[in-house]
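>>> Fold the stuff below for me.
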Amino acid sequence: MPTLETLRLSLEKIKSEDQELIFRGLSHPEVIKYYGVSYSSFQETKEQMEWYTNLEKSNSGMWWAIWLKDSKEFCGAIGYNGLMEEHKKAELGFWLLPEFWGKGIVQEAGQKVIQYFFRDLELHRIEAYVEAGNINSSKALKRLGFEHEGCLRDSEFKNGQFISVDIFALLNPTP
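So this is what the prediction gives:
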């Protein structure tokens, strides 16, 4: 799994020693408000760490920890899962700790990861699923060039109620 670098960021393989950082993000009320995964204890986060490892082992995805190069601060995570080689597509996902929101980090990391998807993985399509109402993630995807393709109404059950999910996609401009 390659380390990807941008002007400000280093995207590095998520390691077992990152579990505390992953827990901090995936237990934070503002992060998990629209995110499909959440944990209430450090021990439960081990399940997420195993998921990251199993994705890579099964060759169905990979996730990077996002670090600021200068300060070595952990910002969040970005990656893909659901790789379908026969269809040349995968699903993009990301989350950031709130103190890093609005600083262009998803934009910068996303551009680098998308470049990797299209150039190195030779994907044709990248999909992203966003809970309806998650305006910030929807805006971030649009800034990355994703197009809103529709809404999957009441397609998931979360916190005792059905939620709708918007689907976004980006096609490789050089097929």
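>>> switch to C-alpha atoms for all contacts and neighbour counts from now on
Noted.
>>> Tell me which stretches of the chain form helices.
19-26, 29-32, 46-57, 105-119, 135-143 (DSSP state H).
>>> buried ones in the last one?
Judged by neighbour count (16 or more other C-alpha atoms under 10 Å), helix 135-143 contains these buried residues: Ser137, Ser138, Ala140, Leu141, Lys142.
>>> repeat for the third one
Going by neighbour count (16+ other C-alpha under 10 Å), the buried part of helix 46-57 is Lys46, Gln48, Met49, Tyr52, Thr53, Leu55.
>>> Give me the residues contacting that helix.
Ile14, Lys15, Ser16, Gln19, Gly61, Met62, Trp63, Asn81 (C-alpha atoms under 8 Å, 6 or more residues apart in numbering).
>>> How about the fourth one?
Outside helix 105-119, the residues that touch it by C-alpha under 8 Å, 6+ apart are 4-6, 9, 11, 66, 78-79, 94, 96, 123-124, 140, 143-144, 172.
>>> picking up where we left off before, now the buried residues of helix 135-143 in JSON lines, with distance to Lys89?
Output for these, formatted as JSON lines (distance: C-alpha to C-alpha, whole Å):
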{"residue": "Ser137", "distance to Lys89": "20"}
{"residue": "Ser138", "distance to Lys89": "20"}
{"residue": "Ala140", "distance to Lys89": "20"}
{"residue": "Leu141", "distance to Lys89": "16"}
{"residue": "Lys142", "distance to Lys89": "18"}
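>>> quick one more, to check against the first:
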Amino acid sequence: MKNSTYPQMKIIKTNRCILRPATLEDANDMFEYYSQSKVVKYLPMQKHNTIADTKRFIKTFFLSNYKKGNIGHFAVVFKENSKTIGNVGFNNITSTSKEGEIGICINPKYWGLDLSSELALAMLRYGFEDLNLQKIIAITFEDNNYSRKSLEKLGFNYLGVFKKNLHSSISSLVTCHKYEMSQEYYFKRLNKKYKRND
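The predicted structure follows:
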């Protein structure tokens, strides 16, 4: 289903979630998780101290990129309670991009429900079937074993380990693990395993 305001950002439904473009009305729900240190630990940003911080972030990270015609992150709305519990998407690619990197951020209250696998699968379908990406990348951090298991379960290929500088200082180097999947692999193997029912 297409979004009328930002046509490049379709509305996607999964078993438990609805993915749609973010709006300023998501500020309270997003503040709930972006105000936590453990959520922003590996993001190039500080935790939000006020709702105003979250509104500024929505304007710059989400809305500004939508208005440029970029394909960015979706707000993740949990069907059970209609609450925005996170965001997921590609890190601001264009309609002509051939490669995209998945980013997922979830409110800690909803950790442990295997939502990351459900959301990553939705991004695989969207990226390969709708956007015609040739390759999708995913990067996880050393202490995030859950995400690594999720990616491996979905069929991502492990490329190896590297160091990433998050905050422009030697002390902020963190160990990362890189995964990728090709469109060819997706259509040969995963598309048969995870048939769309939408």
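>>> Any chance you could compute the TM-score here?
For these two chains in superposition, a TM-score of 0.85 is obtained (TM-score structural alignment, normalised by the length of structure 1); 174 aligned residues with a C-alpha RMSD of 2.3 Å.
>>> just to revisit the earlier point, weed out the non-buried ones from the contacts of helix 46-57 of structure 1.
Ile14, Gln19, Gly61, Met62, Trp63, Asn81.
>>> How about the contacts made by the counterpart of the second one in structure 2?
Residue correspondence, TM-score structural alignment: Gln19 of structure 1 in this structure matches Ala27 in structure 2. Each residue near Ala27 of structure 2 by C-alpha under 8 Å, 6+ apart is listed here: Ile51, Thr54, Lys55, Ile58.
>>> Could you rerun that using 6 Å?
Listed by C-alpha atoms under 6 Å, 6 or more residues apart in numbering, the contact set of Ala27 of structure 2 reads Thr54, Lys55.
>>> and it, how far is that from Lys98 of structure 2?
31 Å (C-alpha to C-alpha, to the nearest Å).
>>> Can you report how many residues lie near His124 of structure 1?
19 (other C-alpha atoms under 10 Å).
>>> residues touching it, list them.
Applying C-alpha under 6 Å, 6+ apart, the residues contacting His124 of structure 1 are Lys88, Lys89, Leu171, Asn172.
>>> Tell me if I'm right that the first one and Leu121 touch.
No. Using C-alpha atoms under 6 Å, Lys88 of structure 1 is not in contact with Leu121, being 8.4 Å away.
>>> just the strands in structure 1 please.
Using DSSP state E, the strands of structure 1 run over residues 4-5, 9-13, 62-68, 74-84, 89-96, 125-131, 147-158, 161-171.
>>> Show me what counts as buried in the fourth one.
For strand 74-84 of structure 1, the buried set under the neighbour-count rule, 16+ other C-alpha under 10 Å, comprises Phe74, Cys75, Gly76, Ala77, Ile78, Gly79, Tyr80, Asn81, Leu83.
>>> from those residues, which is closest to Ser155 of structure 1?
Asn81 (19.1 Å; C-alpha to C-alpha).
>>> And that closest one, what's its match in structure 2?
By TM-score structural alignment, Asn81 of structure 1 lines up with Asn91.
>>> what about that match, distance to Asp114 of structure 2?
For Asn91 of structure 2, the distance to Asp114 of structure 2 equals 22 Å [C-alpha to C-alpha].
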